[in-house]
Every structure is written in structure tokens, then in C-alpha cells.
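**Student:** here is the input, now give the coordinates:
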Amino acid sequence: MKIWILNHYATDMYFDGGGRHHGFAKYLIRNGDEVNIFCSNYGHNKGEDIEIKKGISCEKVGADNIPYIFVKTKPYEGNGISRILNMILYWKNVKKVGKQKIKNGKKPDIILASSVHPLTLVAGIYLGKKYNIPCICEVRDIWPLTLVEFGKIKRNGLLHNFLLKLELYTYKNAKKVIFTMEGGKQYIKDMKWEKYVPLHKVEYINNGVDLEVFRNNKENKIYFDRDLESNKFKIVYTGSIGQANQLHLLIKVAEQCKEEGMQDILFLIFGEGSQREELERVAKDKKLDNIIFKGKVGKEYIPYILSRSTVNLIFIAKSDLYKYGMSLNKSFEYLASGQPIMLNADFGYNYLTRDNCAFVNENIFQAVKTVYNLSKLDYTEYCENCIKTSEKFSFYELTKKLRKIMKEAIEN
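**Tutor:** Alright, predicted model coming up:
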């Protein structure tokens, strides 16, 4: 198959050599398919950009021999008007670039257009209709529901209603709709859209992990750290340290562990963010030597770090949005580490608890005590469950599912 993947923000994947569509492309190419990823020439909040000296696009080959086509847009900061203009310019120019390639005899067999924002889906549908190419729309973030739930726009306002119409338009006109959250069909039912979007064309492929890369990094990218190598009960968190990540809750938990005499518990926080300095100061003022902020580390060291923990920690915000499921990127690396997971809140279609890989409790201290008091046999069972579940979410397996959906879309 000749496959085009439209993902505005895949620029970061080119630089990182990883991510959802890089993973798909890697294994599609190994299967003999031809893949091109169309993305913006400006990275998303990372400052890593591709200069386009002539025209509105340029091509480069990334890791794993994946061809990236960079579409000219504009730089932006934050989520204001400059970002909206960046979205519009991608929508406008990716259509032009696609048209030119088709005129040059490079018509694909299928287009996979992926959100976050809906204009990418609209562009994919436009090219599909104009040149008789089946277009699959992939929904990684349900707009406008996500924007409403997190207070970015008002429910039933002009923008909300416009985005709802745009959302329905994309679902109606896509050959298939792939949700990254398992409850996509239920969402269509709740919206009463079955008449326009038959459930047989709604599919589900969650995010995942490239186990080949993960296992290689785990064995070869060793992160030397005295605390990480200790025999203590190590609770590890990796990721951002901002207001939304709620790591302030760990200060209280660390205090409770001290009070309960659980002296061998150690919290290790790997990451950076706006809240780090404040939380570190509070921990120091309270003389808590059982919570240590390690700072940011290269992503290639994360597999080794996670595999040296006793249990890995995920914080999520509580929201009705998550009743349809989640696609937590870090959760799949956590699973691949073979160590149990603690969650501070539940979500719908929870693949972590369903396979007995995680402990959910709003009271993190109670979750800590539960894992702390597990028998060796029960703990080992949770570890084995994590490994088995990670294999279901490996990009090798997920790509086979994607390929089957694509073939059905082309044949039908």
C-alpha cells in the first residue's frame, strides 16, 4: 500500500525518532508499504524547526528510513491566535502539497488524517474526495468535548457549535474513524450520531510502545543513580512537574510514610516543570529525605529507570471526558517496564486495571500501603501482567490492526 499520514504535529517525531505515527510508519515500511508523514515545519513548543528555503514544503528521511514531508506554516507560542493561524496554514498548504504530489504521479492508496485539531481531518477528507482516495480519520483528542471539559470554550457557544458541526462532518465523510480511546462507539451513541456515523466504521487503536526500542534502551542506556540502585521500596514518577500533574500530593504521602514508620519507601521524581522548585523547597523545609527530585533525563534512559522501580506512579485529572477511555502515552512504557502501576483516579475502559496491572486509589497513601503489603507471589503476578499487556499494545501488534483496517477501507 501507498500510505499518506497527515499529522500536523509529527515534527517532534522526526526529531525524537518515536511516537505513534513514527511507530506505525516503521512497521508498515517493514511490511513493504510506502509511507509518507506530512507535518508542519515548526515543532510543537520545542523550538526544533525545519527551514524551508523554497516553496511550501521539503522532504527529509528520519530514523528508521521514514520519509517526512514538512509543510510550511508559521511559528507560534502558547494557544493564542498565532497557533490558530499555524493550524489554518497547515490545512491550506498540506492540500496544495498533496495536490502537487498527485499531479506528479504519487497518488496514495489511502490517507490517514490524524487530529489533534480537526482541520487536519478536513484536509485529508478534501484530498480523498477530490482524488477518489479513501480517507481514515483518526481521533486522538475529542474536539470540542475536550475544550469544553477543560474550560477552554463555553458549551453551546458559537465556537462550540461550529466545532461540533465540523466534528460530525469529518466523521460522516471519513471511510473509517479510528478513536485512540476504547469508548469511541459509545461516544457516537451518546451524541445520537449513529444515523450519520454507522458504528461498523468506528474503530479503536490505542497508543502504544515500540518494544523493540524500549528493550534495547533498557539494556543499553543505563542511568547510573545511587538511589535508583538501592534496595529500597522505590516509587518512581517520570514526566512534567506542573500544576496539572498534582505532585504536591506526594509531599503529604511522603510525610505519612514517615509517620507510619515506612522508612524504606523512597519517592524518585524524574522530570522538570514550573512546580519543581517549590515542591523541592517544601520537601526540604519538612525535612523529607524520602522524596527526591532528580531533574530531567534523556528519554532514552526512561526504560532503564522505570525497570529499576518497585512501582511506577501516574497522576491524571478527574474528568467526565475520560469515561470514554484514555490513551496515556507513558502508561505503555510503564507497562513495558514490568513493574506495577499506581493511579490516583480511574477512567473508563481501563486497560490497566482490567488486566490487573495497576492499583487505583484517590488516596495515594492507601495505594502505597496496598502495594507495600503485597505478598511476593502477588507482586510477581502483577509484574507478569504488565509485560503481557505491554505486548498487546506494542506498535508491532497495533500496526497489524491498522493495516487490516486500511485494507478494508481500500477494498470497500
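**Student:** okay, CA-based contacts and neighbour counts for the rest of this
**Tutor:** Noted.
**Student:** quick one, strands of the chain?
**Tutor:** With DSSP state E, the ranges of strands along the chain come out as 2-6, 34-40, 57-61, 67-71, 110-114, 135-139, 176-179, 202-204, 233-238, 265-270, 291-295, 311-314, 341-343, 358-360.
**Student:** what's the burial count for Glu333?
**Tutor:** Counted with other Cα atoms under 10 Å, residues neighbouring Glu333 total 23.
**Student:** that one against Tyr301, yeah?
**Tutor:** No - with contacts defined as Cα atoms under 8 Å, Glu333 does not count as touching Tyr301, sitting 11.6 Å away.
**Student:** gap between the nearest residue to Val209 once chain neighbours are set aside and Ile405?
**Tutor:** Using Cα to Cα, 6 or more residues apart in numbering and skipping the chain neighbours, the partner closest in space to Val209 is Ser394 (5.0 Å). In this view, Ser394 and Ile405 are 17 Å apart by Cα to Cα, to the nearest Å.
**Student:** equivalent analysis for Ile56, please.
**Tutor:** Applying Cα to Cα to Ile56 and Ile405 gives a distance of 32 Å.
**Student:** pick out whichever of the two has more residues nearby.
**Tutor:** More crowded of Ile56 and Ile405, by other Cα under 10 Å: Ile405, with 18 against 15.
**Student:** contact partners for that one?
**Tutor:** Ile405 makes contact with no residue, according to Cα atoms under 8 Å, 6 or more residues apart in numbering.
**Student:** ok, the residue nearest to Val209 - contacts?
**Tutor:** Contacts of Ser394 by Cα under 8 Å, 6+ apart are 208-211.
**Student:** I figured Lys101 hits Lys107, correct?
**Tutor:** Yes - checked against Cα under 8 Å, the pair Lys101 and Lys107 is within contact range at 6.8 Å.
**Student:** next up, for comparison:
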Amino acid sequence: MKNLWIFHHYATLPSLNGHIRPYNFARHLADTGISTTIFAASYQHFSDINIIQDDSKYLVNNEFDTPFVFVKTPSSKSGGVSRVKNMLAFYRNLFSVSKQYAKEHGKPDVILSSSPQPLAMIAGIKIAKHYRVPCICEVRDLWPEAIFLATRIQGNSLIGKFLTAGEHWIYRHGDALIFTKEGDTDYLKEHKWTTDQGGDIDLNKCYYINNGVELSSYYEQIKTCKLDDADLNNNKFRVVYTGAIRKINNVGNIIDTAYILRSNPDIEFLIYGDGNEAESLRRRIVDEKLMNVKMKGFIEKKYIPFILSRSSVNLLNYSQTEYNWTRGNSSNKLFEYMASGRPVISTVKMGYSIIDKYNCGIELDEHTPEALADAILQIKEMPPAQYERLCENTKDGAKDFDYKELSKKLLSVIMQSIAIKGSRS
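**Tutor:** The predicted structure is shown next:
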């Protein structure tokens, strides 16, 4: 057995909402001779729960078949400074906690350290160096680019240059780099960091493993977690959105589209989710007397597969300006949508487009209510045989992003990293 340690600040138990990618990997890697331990922050970002309520530095949870080591961190609920303190606490405590855990359970053979918390990757590299094992850095979001897009901090500012230098250090010292978007290596080329350009990062150590979906669990939930919702069983063309209702999701655009299509009685918009813009959108629906759109509020994640499987088309509704989509999409929602076997409409045109590759929907060149209304009508008015082909393409495409398949890719990276590190020792 090889021992894999995963450092993932936001990893959660499979029984909770949040990041279960590490657990999905762990359960499949176990069948291949890899024993995984997941190190995560005690404060659960997506549920406002702190698993450690006393002075303990860490807590081990063996409730499932993969050990979770929760490292003590304070709450980051208020964001800003509290979130920075939360990140620093995870980074700082990870060193002593991992040392103690190694004494009791043995050292790792390889470490997988995941972003978007960049300090976690720095800790992973340093701890791996101590044990003389490889560190694989998983880059889920390109920091600090995401910070530059979402805040007033500019890349050419003093702090921007400092953050970029830190990012470069991580990429240079990681034994292998896993990117979750297919085009993320373009970022390295844009900065002229690759060895082909005279830089110090070898593209041969870069790999692409996107997010995905646990298909066996997904299809089981469709059968066992059915939602009693009359709107999912009517004869209308159901346009479904699931997810957060925040500025970046631009759900107001869906309401605008519903207004354009309000005279078409066969089309109904169903919005499942909650967020800080939900109440204002509800008022709009009432004020504009929209009878073709319903906001369903928060729904437990276990019901999402059933909801999506009962749609006619599912919406990936994003802002074109809040994020850089040129390098692809790693949204978990995309793969949940694909697994449902229903066409997908994306309100942004993606680089390295998965929707285009699998011919499973439509991406809009313009993010306008008019363009979205046209795309909905285009799918609604398709001949049945063409619509069914879209559905089959969507479901078939999801198979490539089943965690069973993604875990095979990760196993290959793990074994190559161990072999290369061993040859250099």
C-alpha cells in the first residue's frame, strides 16, 4: 500500500455539502493499493460548522472508510480578515498536526496539496521535502488571477507582483501540477514560465484532471431521492437552474429571459437555490407579474439529480465579466447537468469547450436575455430525434468525468511522481 496525504482546506465529509472531490478520489484509489488520509480545516466553509470546539489541535474522523484529519482553524464566516486568519491557521497548524499524525500512523509516500488556498500548496511542498516524497499541487483556481478579477488589486501593483511571485514559486517547486481546466497551461505560457520559452516550469509535469461527478451515486439518487414537486411532472418545457443566487451567477438574466418568453405558455422557468439576491428577484417576479418563473428556494443536494433529470434543458448561467472563461470550465454543476442526460445552455462561450466537444448543448456568444431566449426556443423547437441525440451526447459525455475514470488519471500521476522522485534520490 502507498500512503497518500491530501491537503485540501475545504474538504468535507461525504455526508455534508461542500468539496467531496478528495473523498471521491480516495474511495476509488483504495481499490488500486493507495491508502488516503485527507487533511482539512475544522471550520467547514459551506456549513458554518466548526468540528473542533475545544483546545485540540486536530481531530481524526474515521466515520467513513477514509480518515479525515481536521486541523483546528477559526471561523471565516465574516470573510475579509477572518478568512485570512483562517487560511493562516490551517497553514501554520498543518506542520505540527501532520508531524504528530506521521508518528502515530506512518509517513506519506506522496502528498497531494490542493488550492485555491495557495498556502496549503506551500505547506505541502515543504512537508513533502521534509519526508523526501513528491508533492503534487492541484490548481483548482488560478490565484492570484482570480483575486485580480474580483477585487481592485492589480497584477502590476506591489502586492500583485508579490502574489504572482509566490504563485510562480509553487509551480516551480511542485513535483507535478494538476490543473482542473484543460487550458490552464496557457496561463504558464502567457507568463513565459515554461522551459520551452526559457523559463523553469516543464510542461511535462503538468496534467489535466477536471472536476466530475460520482455517476453510480448520482443515478442511485435519481431513483431513491425523488422530490414531490408538481412542476417537475407537468407537460411544460422546463428550463431549470440550480445553484447560488449571487451577483456572479447573474440569475437576474434568467428573469429577464422569462419576461421575453412570458407569452409562451409552454415554457416554465424553475430556479432552485438561494443567495443574497434571491429576495430582490422574488419581488421582481411579483412586480412584473411573471407567471412562467418560480423560485423554489434552497434544496438539499441529494434531490438535485432527480430535479435535473426532470428538466427539458439546464442552464449554466454565469457572468461573462466576473471570471476568465477562455481556459475552460471546471464547474461541478456542468458535470451534474451532463449526467442528467438533458441538454445544457451556457450563457458564456468557453475556451476548450466541453459542451462543444460532446455536442451536448449551446453556448451563447452574447450574454443577453434575447440570446438566451433564442437558445431556449432553438432547443424546444428541435425535431424529437435531434433533441434525443443531444440528450444521449450529454449523458455519454458525463462518463469521461465519472470519478472512477478521473481517479485512474490521478493514479497515473501519483505513480509517475513517485517513480521520478525515487530515480532522483
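**Student:** got a TM-score for the two of them?
**Tutor:** The TM-score (TM-score structural alignment, normalised by the length of structure 1) is 0.96; 409 aligned residues with a Cα RMSD of 1.6 Å.
**Student:** returning to that earlier point: between Lys101 and Lys107 of structure 1, which one's more packed in?
**Tutor:** Lys107 (19 against 12).
**Student:** residue contacts, the more buried one?
**Tutor:** 2, 101 are the contacts of Lys107 of structure 1 under Cα under 8 Å, 6+ apart.
**Student:** and for Tyr349 of structure 1?
**Tutor:** Taking Cα under 8 Å, 6+ apart as the test, what Tyr349 of structure 1 contacts is 182-183, 323-326.
**Student:** now for it: what does it line up with in structure 2?
**Tutor:** Here Tyr349 of structure 1 is matched to Tyr352 in structure 2, going by TM-score structural alignment.
**Student:** what's the mean gap between the longest helix along structure 1 and the aligned bit of structure 2?
**Tutor:** In structure 1, assigned by DSSP state H, the helix with the most residues is helix 81-103. Following superposition, helix 81-103 of structure 1 is found to deviate from structure 2 by 1.4 Å on average (mean Cα distance after the TM-score superposition for structure 1).
**Student:** would you map the helices across the stretch 251-400 of structure 1?
**Tutor:** 276-285, 302-307, 329-336, 351-354, 364-372, 376-392, 395-411 (DSSP state H, counting those that start in this stretch).
**Student:** identify the residue range in structure 2 corresponding to the third one.
**Tutor:** In this case it means helix 329-336 of structure 1. Against structure 2, helix 329-336 of structure 1 falls on residues 332-339 (TM-score structural alignment).
**Student:** in the matching stretch, what's buried?
**Tutor:** 333-339 (16 or more other Cα atoms under 10 Å).
**Student:** mind putting these into TSV with distance to Pro383 of structure 2?
**Tutor:** What follows is the buried residues of stretch 332-339 of structure 2, written out as TSV (distance: Cα to Cα, whole Å):
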residue	distance to Pro383 of structure 2
Lys333	27
Leu334	24
Phe335	25
Glu336	25
Tyr337	22
Met338	20
Ala339	22
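**Student:** between those residues, which is closest to Arg424 of structure 2?
**Tutor:** The shortest approach to Arg424 of structure 2 among the buried residues of stretch 332-339 of structure 2 belongs to Phe335, at 38.5 Å (Cα to Cα).
**Student:** for the closest one, give me its contacts.
**Tutor:** 211-213, 398, 401.
**Student:** burial of the residue nearest to Ile170 of structure 2 when sequence neighbours are not counted, as a residue count?
**Tutor:** Nearest residue to Ile170 of structure 2 in three dimensions, chain neighbours excluded: Ile122, at 6.4 Å (Cα to Cα, 6+ apart). Applying other Cα under 10 Å, we find 24 residues neighbouring Ile122 of structure 2.
**Student:** aligned to Ile122 of structure 2, what sits in structure 1?
**Tutor:** In structure 1, Ile122 of structure 2 lands on Val122 (TM-score structural alignment).
**Student:** by how much does the match of helix 329-336 of structure 1 deviate from structure 1 on average?
**Tutor:** Stretch 332-339 of structure 2, aligned to structure 1 and superposed, deviates on average by 0.5 Å (mean Cα distance after the TM-score superposition for structure 1).
**Student:** got a list of what the closest residue to Gly199 of structure 2 other than its chain neighbours touches?
**Tutor:** The spatial neighbour of Gly199 of structure 2 that comes closest, neighbours along the chain excluded (Cα to Cα, 6+ apart), is Trp193 at 4.3 Å. Under the criterion of Cα under 8 Å, 6+ apart, the contact list for Trp193 of structure 2 reads 199-201.
**Student:** give me the buried entries from these.
**Tutor:** The buried subset of the contacts of Trp193 of structure 2 (16+ other Cα under 10 Å) comprises Ile201.
**Student:** show me what Ala409 of structure 1 aligns to in structure 2.
**Tutor:** Checking TM-score structural alignment: Ala409 of structure 1 goes with Ser417.
**Student:** what's the burial count for that match?
**Tutor:** Counted with other Cα under 10 Å, the neighbours of Ser417 of structure 2 add up to 20.
**Student:** correct me, but it touches Gly174?
**Tutor:** No - assessed by Cα under 8 Å, Ser417 of structure 2 is found out of contact with Gly174, at 10.3 Å.
**Student:** next, give me the two most distant ones among the contacts of Phe335 of structure 2.
**Tutor:** Between any two of the contacts of Phe335 of structure 2, the greatest separation by Cα to Cα is 11.0 Å, found for Asn211 and Ala398.
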